[in-house]
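Undergrad: Provided below for reference: sequence and predicted model.
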Amino acid sequence: MTNALFQTLKLGDIELKNRIVMPPMTRSRASQPGNVANDMMATYYAQRASAGLIVAEGTQISEMGQGYAWTPGIYTQEQIAGWKKVTDAVHEKGGVIFAQLWHVGRVTHPDNIGGQQPISSSALKAENVKVFIDNGTDEPGFVDVVEPRAMTKDDIEEVIGQYRQAALNAIEAGFDGIELHAANGYLVNQFIDSEANNRTDEYGGSIENRLRFLGEVVEAMTAAIGHNRVGVRLAPFTSLNGTVDKTPVETYTAAAALLDKLNVVYMHIAEVDWDDAPETPAAFKPAVREAYKGTIIYAGKYNPEKGSQAIEDGIADMIGFGRPFISNPDLPNRIKHDYPFAAHDPATLFGGKEKGLLDYPEYQAV
């Protein structure tokens, strides 16, 4: 039943060995000062190189783009060199790895961005949202986010330029491509979702206007590195970090059509995966498949059987398994042989060192 996950797939110019994706997951272990990817992270990703595709953890495109303590960046030469260690280690093991380019917008605190006021589509504070700062200990200190200022046209131009440069930096660092983080309530999502965007210019109001920033960022990146190396992650139905859309089916079907026109290499849809979350409407996935002809990745609440079925049904081309990859570095092998999955330790997800990052063993068949 799980065989569909082990079909090969052509992603742009790259032949993938299976359809199992390790999706981006923040682990907050970049070296300080400087938020630099390191040897520990290189080992972590290399341990998981049997995935068909790894999308590395979100990496901020600028100082202003950082939402949490100890997350890696990709805007300095030192950061590019740090990521080169990671991509080299993954490629040595025969893996394929994309960088996830991230600007958090309003989901941050001045302590994480050099004392500045965060920026967003609009001067709307994300309600009931906390981020963690470095409070001088190894434990993340959680604080409330603050009200951002609305981006000017100059700010928008500047940030589009930062995304473009980050895409070039990712290729310089050896990544096979990039994923634009347009999901989970971060900056691009703050333009897309109606309840986070009260602009009255060409970036607000109608669905077409709210998708304009997404389109301009994607166009800048594909012009820089080629559309075959640019994927986009969306989260149509989540209310994560306080972003909600009034008409998500219409908005995100339009987003899929836009990404089809822009010819991105994949669309990665994060489904809501917490316990009492609303189900994705049944009509949504066929509508997206109709609107977007490229590779579609779904992640969230999938087990191997459900993932394989989604591929066989033609709804998805690849499936992301998030938390299982944290504690099962050999996840594809476990799926293939129906070996049991190890559980992850929630206390070691963010911050710290090797514990909970590198010490999960591969499965030893008796």
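TA: Cool, the structure landed.

Undergrad: all contacts plus neighbour counts: C-alpha atoms, from now on.
TA: Fine.

Undergrad: Can you check my assumption that Val55 lies in a helix?
TA: No. Remark: Val55 does not belong to a helix; assigned using DSSP: H, G, I helix; E, B strand; the rest coil, it is strand.

Undergrad: If you tally nearby residues, what's the number for it?
TA: Residues within reach of Val55, counting by other C-alpha atoms under 10 Å, total 23.

Undergrad: you'd agree it is up against Tyr45?
TA: No. Taking contacts as C-alpha atoms under 8 Å, Val55 lies outside contact range of Tyr45: 9.6 Å.

Undergrad: mind checking the SS state of the spatially closest residue to Arg289 that is not a sequence neighbour?
TA: Nearest residue to Arg289 in three dimensions, chain neighbours excluded: Ile315, at 6.6 Å (C-alpha to C-alpha, 6 or more residues apart in numbering). With three-state DSSP as the basis, the three-state label of Ile315 is coil.

Undergrad: got another, please set it beside the one above:
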Amino acid sequence: MKNIWDSINVGHMKLNHRLAMAPMTRSRAHADGRPGDLAALYYAQRASLGLLISEGTQPSDDGQGYLTTPGIYTEDHIKAWKNVADQVHENNGYLYIQLMHVGRMSHPDNTSHHRQALAPSAIAPQVGMFTAEGMKDIPIPKEMTIKEIERTIQEFRHAAASAIRAGADGIEIHGASGYLFHQFFANNANQRTDQYGGTIENRVRFALEVVTAVVEEIGADRVGFRISPGMALGGIVEEDANKELYLYLTNQLNALNLAYLHIVYNQNDEFLKEVRQAWKSVLLVNRPDRALEDIGTDIENDLADIASIGRWAIANPDFVERLKTGTDLNELNPNGLYAGGREGYTDYPTLKEKK
């Protein structure tokens, strides 16, 4: 039986256990998208988790949705991320930078160019967006032209190459949580009538073209992909979790020999079993509502190879040690999730610091 403390090879990495840090937006980058020194400290503090998947990082100006999220497409971005990667490596961890294009989940006030957001179709998500002036309704996005789709594919290619230049061990493509790829997957957000809309094959085409370009650029063993079947975020509605689409996507991604597939899933295990059977490489499973005592259950039941964790990692930089020793966890400070500065970011004490 598999155990959470067994080692595992993922792409070109050898991990000492079956835990990983899930990507989580922390909204602390500089205005130009550079991650700061606190970001380097934040990730270095959590290096014992082995594989650290960074916060969502835009591959271009058009990819940004929220205030103070980082980018990875300029020389300044690369230099700043190199500081993060170096400090993670010095503490014996691995860093994957998550590439996140938010699509329609944006507001012009939050971007440097203040343009209309790009999306598969000109359909607003009917939700609000926090801006420097408070909450505002997200406006109708611009339906992407074929040229804009082609340009976006090349932006992902460039961002992936930039991440490797910055010293990252790989990248994860964010195909989940109501953002651009998820918008292409969902019928209620994608009403195109060309080769990127309608059939399942067409709705996953953009994702496969991006992954193919990135694999060509940096190698398959440095690429992961994240999905969230049935997740109702950003106005996305997926009937019956769009199951047929995700199984088709999984099988198509198999042919590209990626390092891993990362699934966010809180629903019935029967569909997770189907994904598990279809996927031939390493499978990361993130269960947002998972109880601490169940953290290794998916691995023991062969539903996952790795359990990715989120908020426990935020509040406990030494989560691995605490889990091994059965020590109580720090409480999460919800007021510090996106507040900026040290509070709720780099000020959580380790066991050694408490002593």
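TA: Yes, it's here. On a predicted model such as this, the values are computed, not experimentally measured, just so you know.

Undergrad: Any idea what the TM-score comes out to?
TA: Remark: TM-score between the superposed chains equals 0.96 [TM-score structural alignment, normalised by the length of the second structure]; 351 aligned residues with a C-alpha RMSD of 1.5 Å.

Undergrad: returning to that earlier point: what's the match for the residue nearest to Arg289 of the first structure in the second structure?
TA: In the second structure, the residue paired with Ile315 of the first structure is Leu303, using TM-score structural alignment.

Undergrad: go on, Asn209 of the first structure?
TA: Mapped onto the second structure by TM-score structural alignment, Asn209 of the first structure lines up with Asn202.

Undergrad: ok, and the closest non-adjacent residue to that match?
TA: Using C-alpha to C-alpha, 6+ apart, the closest residue to Asn202 of the second structure is Tyr196 (4.5 Å).

Undergrad: just so I have it, where are all the helices in the stretch 101-250 of the first structure?
TA: Using DSSP state H, counting those that start in this stretch, the helices of the stretch 101-250 of the first structure run over residues 153-172, 187-192, 207-210, 212-225, 248-261.

Undergrad: Same list (the ones you listed) but as JSON lines, adding mean neighbour count and distance to Ala69 of the first structure.
TA: Shown next, in JSON lines, are these (neighbours: other C-alpha atoms under 10 Å; distance: least, C-alpha to C-alpha, whole Å):
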{"stretch": "helix 153-172", "mean neighbour count": "19", "distance to Ala69 of the first structure": "20"}
{"stretch": "helix 187-192", "mean neighbour count": "30", "distance to Ala69 of the first structure": "17"}
{"stretch": "helix 207-210", "mean neighbour count": "20", "distance to Ala69 of the first structure": "29"}
{"stretch": "helix 212-225", "mean neighbour count": "19", "distance to Ala69 of the first structure": "25"}
{"stretch": "helix 248-261", "mean neighbour count": "20", "distance to Ala69 of the first structure": "31"}
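
Undergrad: In contact with the aligned partner of Pro118 of the first structure in the second structure, which residues are there?
TA: With TM-score structural alignment defining the correspondence, Pro118 of the first structure maps onto Ala117 in the second structure. Taking C-alpha atoms under 8 Å, 6 or more residues apart in numbering as the criterion, Ala117 of the second structure is in contact with Asp62, Gly103, Arg104, Met105, Ser106, His107, Pro108, Ile140, Pro141, Lys142.

Undergrad: One more: Val264 of the first structure?
TA: Taking C-alpha under 8 Å, 6+ apart as the test, what Val264 of the first structure contacts is Thr222, His227, Asn228, Arg229, Val230, Gly231, Val232, Gly294.

Undergrad: Find the pair from those residues with maximum spatial separation.
TA: Spatially, the most separated pair among the contacts of Val264 of the first structure is Thr222 and Gly294, at 14.9 Å (C-alpha to C-alpha).

Undergrad: Arg46 of the second structure matches what in the first structure?
TA: Under the alignment (TM-score structural alignment), Arg46 of the second structure pairs with Arg48 of the first structure.

Undergrad: those strands in the first structure, which residues are they?
TA: Using DSSP state E, the strands of the first structure run over 9-11, 14-16, 20-22, 53-60, 97-102, 119-120, 130-133, 141-144, 149-150, 177-181, 230-234, 266-270, 295-299, 318-320.

Undergrad: mean per-residue distance, the last one to the second structure?
TA: What it means is strand 318-320 of the first structure. Superposed on the second structure, strand 318-320 of the first structure shows a mean distance to its aligned partners of 0.6 Å (mean C-alpha distance after the TM-score superposition for the first structure).

Undergrad: Same check on the longest one?
TA: Strand 53-60 of the first structure: mean distance to aligned residues in the second structure after superposition is 0.5 Å, counting by mean C-alpha distance after the TM-score superposition for the first structure.

Undergrad: Which one, of the strands of the first structure, ends up nearest to Ala343 of the first structure?
TA: Among these, strand 20-22 comes nearest to Ala343 of the first structure, with 16.0 Å by C-alpha to C-alpha.

Undergrad: can you list the residues that contact that closest one?
TA: 5-6, 48, 51-55, 318-322, 325, 332.

Undergrad: next one: stretch 270-283 of the second structure
TA: Here stretch 270-283 of the second structure has contacts from 10, 243, 247, 250-251, 254, 257-263, 265, 303-306, using C-alpha under 8 Å, 6+ apart.

Undergrad: can you name the residues of the first structure that that stretch overlays?
TA: Against the first structure, stretch 270-283 of the second structure falls on residues 283-296 (TM-score structural alignment).

Undergrad: residue in the first structure matching Leu323 of the second structure?
TA: So Leu323 of the second structure corresponds to Ile335, using TM-score structural alignment.

Undergrad: what about its match, neighbour count?
TA: 19.

Undergrad: hang on, it packs against Pro304?
TA: Yes. Counting by C-alpha under 8 Å, Ile335 of the first structure does reach Pro304; the two are 6.6 Å apart.

Undergrad: Could you check how many residues crowd around Asp305 of the second structure?
TA: Neighbours around Asp305 of the second structure, by other C-alpha under 10 Å: 27.

Undergrad: What does Ile178 of the first structure correspond to in the second structure?
TA: Aligned partner of Ile178 of the first structure by TM-score structural alignment: Ile171.

Undergrad: how near is the most far-flung residue of the first structure relative to its centre to Arg334 of the first structure?
TA: In the first structure, Val366 marks the outermost C-alpha relative to the chain mean, sitting 36.6 Å out by C-alpha atoms, centre = their mean. Using C-alpha to C-alpha, to the nearest Å, one gets 14 Å for the distance from Val366 of the first structure to Arg334 of the first structure.

Undergrad: Repeat that for Thr295 of the first structure.
TA: According to C-alpha to C-alpha, Thr295 of the first structure and Arg334 of the first structure sit 25 Å apart.

Undergrad: Same question for Pro148 of the first structure.
TA: Taking C-alpha to C-alpha, one finds Pro148 of the first structure at 45 Å from Arg334 of the first structure.

Undergrad: Neighbour count: these two, which is higher?
TA: The residue with more neighbours, out of Pro148 of the first structure and Arg334, is Pro148; 23 against 17, by other C-alpha under 10 Å.
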